[in-house]
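1. Next come a sequence and a model predicted from it.
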Amino acid sequence: MEVKRLNVLIADDHSIVRDGLRFLLSIRDDLQVVAEAANSDDILAALAAQRIDLLLLDLGMPGVNRLQFIRDLRTDFPRLKILVLTANVELSTIRGVLDAGVQAYVTKADESQELLDAIDAIQQNKRYLAVAVRFAVDGHGSSNPGDHLIANAVLTKREQQILSLVAQGSSARDIADTLHISPLTVRKHRENLMRKLDLHNTAELAVYAVRLGLPVG
């Protein structure tokens, strides 16, 4: 069965991110990047000028008031598919934008394949959440998603400090300077955290930090 070719609008206020996304999507014959935007005005202008099937949207862009902006887009462009690509892993944000009508939510810490999988799902009229944030809608049998992990893993004060700083995007060197320890010690703590919590990347660590209520930004 022939797959419909999607016209894509990349919306991110960082040109290097837009360049990377355009290059990644160029490998797909079923996708065509037809416009780019660095702020909300650019998005609206592009949508008004031509047919856009898929919007890759960074929530942190100038003029993007997260939920209301997305709701307005859903009202004004009901056929538009929206894929959120963001560094934000806060539970309230994830659930809020999903309720506002986006089709996919992927974090910037995810692998490139996660983004492509999300687009595949959208083409099949399915909703997609990155693995690291699926706790937002999937409780895995718990009334409070992730409680089983929190209950079964006791973190030391130092581990909580490092988890919080990792979730904020701090490098091993930055964390070492902040806590007055060596970068090697930081990396060892990070490895231990992933093993103890059965997590696999920075995005999942950030999600876990949010669940614990640790400061992440």
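-> Happy to help now that I have it.
2. contacts and neighbour counts: CA atoms only from here.
-> Will do.
3. what's near enough to touch the residue nearest the centre of the chain?
-> Taking C-alpha atoms, centre = their mean, the centroid of the chain lies closest to Thr107, which sits 1.8 Å from it. With contacts defined as C-alpha atoms under 8 Å, 6 or more residues apart in numbering, Thr107 is in contact with 84-89, 130, 203.
4. Please repeat the previous calculation with a cut-off of 7 Å.
-> Contacts for Thr107 were tallied using C-alpha atoms under 7 Å, 6 or more residues apart in numbering; they are 85-87, 130.
5. farthest pair in those?
-> Largest separation among the contacts of Thr107 by C-alpha to C-alpha: Ala87 and Ala130, giving 11.9 Å.
6. For this protein, which segments are assigned as strands?
-> Using DSSP state E, the strands assigned to the chain run over residues 6-11, 31-37, 54-57, 81-86, 104-107, 128-129.
7. Next one: Pro31 from Glu191, what distance?
-> Careful, residue 31 is Leu; it's not Pro. For Leu31, the distance to Glu191 equals 37 Å [C-alpha to C-alpha, to the nearest Å].
8. let's bring in a second one:
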Amino acid sequence: MIDIRVLLADDHVLVRSGIHSLLRSMTGIQVVAEAADGEEALRLAETHQPDLAILDIAMKGMNGVEAVRRIKVKCPNIKLLMLSMYSSEEYVMQALNAGAHGYLLKDSAAYELERAIRQVMQGIRYLDSFLSPDALDLYMRRVAEKGASAEVLTPRQRQILQLIAEGHNTKEIAYHLNLSGKTVETHRAQLMERLDIHDVPGLVLYAVRSGLITIEK
């Protein structure tokens, strides 16, 4: 059997090690690279060109959703499976809208992880068995009625929004992204105007609801 070459991305070393062990026990699946954040995942995806990338949704710096968006653009042939502890419709839809081919909860059984991999590799969208398609449809209708989502932001604006919501100030964001403070402030003003949110608490709440960050992060 031809191996399915997998890139695994999770910022928790023990979790990543556990998933790696599970994958190693499955026939025809080979982990070719591991990443600790979205930026590393994107870099390794371009280098190794795996068949499948399995990404945690909540990673600092560049989260799994943003990594999915960028991998989808740079490496369109890679299948993308989101792995998360969050079952809310907001997180699921953010992942699917970004380009994920499947969404699996971290507390799923090992056999469901393997089933998700096989199904995604066949080109079939996979949703964890605990997720309700009806609830997702309802959420999509609700979002359509409300209008704006994180999709209206540019990739750079989403990145800056995530860093703001994680508690970083302008100087720290500028250093992290190798930008000038003035450029960061310009992006910040533009994303506030686009979202019609004009204070940091509002941006944090929006980032949580949009799946850019989690409460724990």
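-> Arrived safely. Values in this document were obtained by computation on a predicted structure and should not be read as measured data.
9. My read is that Gly99 of the second structure contacts Arg69, right?
-> Yes. Look at Gly99 of the second structure against Arg69 with C-alpha atoms under 7 Å: they come within range, at 6.2 Å.
10. Same drill for these two, tell me which one is more crowded.
-> Gly99 (23 against 20; other C-alpha atoms under 10 Å).
11. so what's the alignment partner in the first structure of that one up against?
-> Applying TM-score structural alignment, one finds that Gly99 of the second structure aligns to Gly101 in the first structure. Residues near Gly101 of the first structure by C-alpha under 7 Å, 6+ apart: Arg74.
12. repeat for Arg18 of the first structure
-> For Arg18 of the first structure, the contacting residues are 10, 12, by C-alpha under 7 Å, 6+ apart.
13. In space, what's closest to the residue nearest to the centre of the first structure - neighbours in sequence excluded?
-> Thr86 (4.9 Å; C-alpha to C-alpha, 6 or more residues apart in numbering).
14. which residue in the second structure lines up with that neighbour?
-> Counting by TM-score structural alignment, Thr86 of the first structure lines up with Ser84 in the second structure.
15. Its match - how many residues pack around it?
-> Ser84 of the second structure has 20 neighbours, counted by other C-alpha under 10 Å.
16. isn't it right next to Ile57, touching?
-> Yes. Using C-alpha under 7 Å, Ser84 of the second structure is in contact with Ile57, at 5.6 Å.
17. so the longest helix that the first structure contains corresponds to what in the second structure?
-> Using DSSP state H to define each element, the first structure has its longest helix at helix 183-197. The counterpart of helix 183-197 of the first structure in the second structure, using TM-score structural alignment, is absent.
18. helices or strands next to that helix in the packing?
-> Counting contacts by 3 or more C-alpha pairs under 7 Å, 6 or more residues apart in numbering; DSSP states H and E, helix 183-197 of the first structure is packed against helix 172-179.
19. can you pull the buried residues of the helix it packs on?
-> Residues 172, 175-176 are the ones in helix 172-179 of the first structure that count as buried (16 or more other C-alpha atoms under 10 Å).
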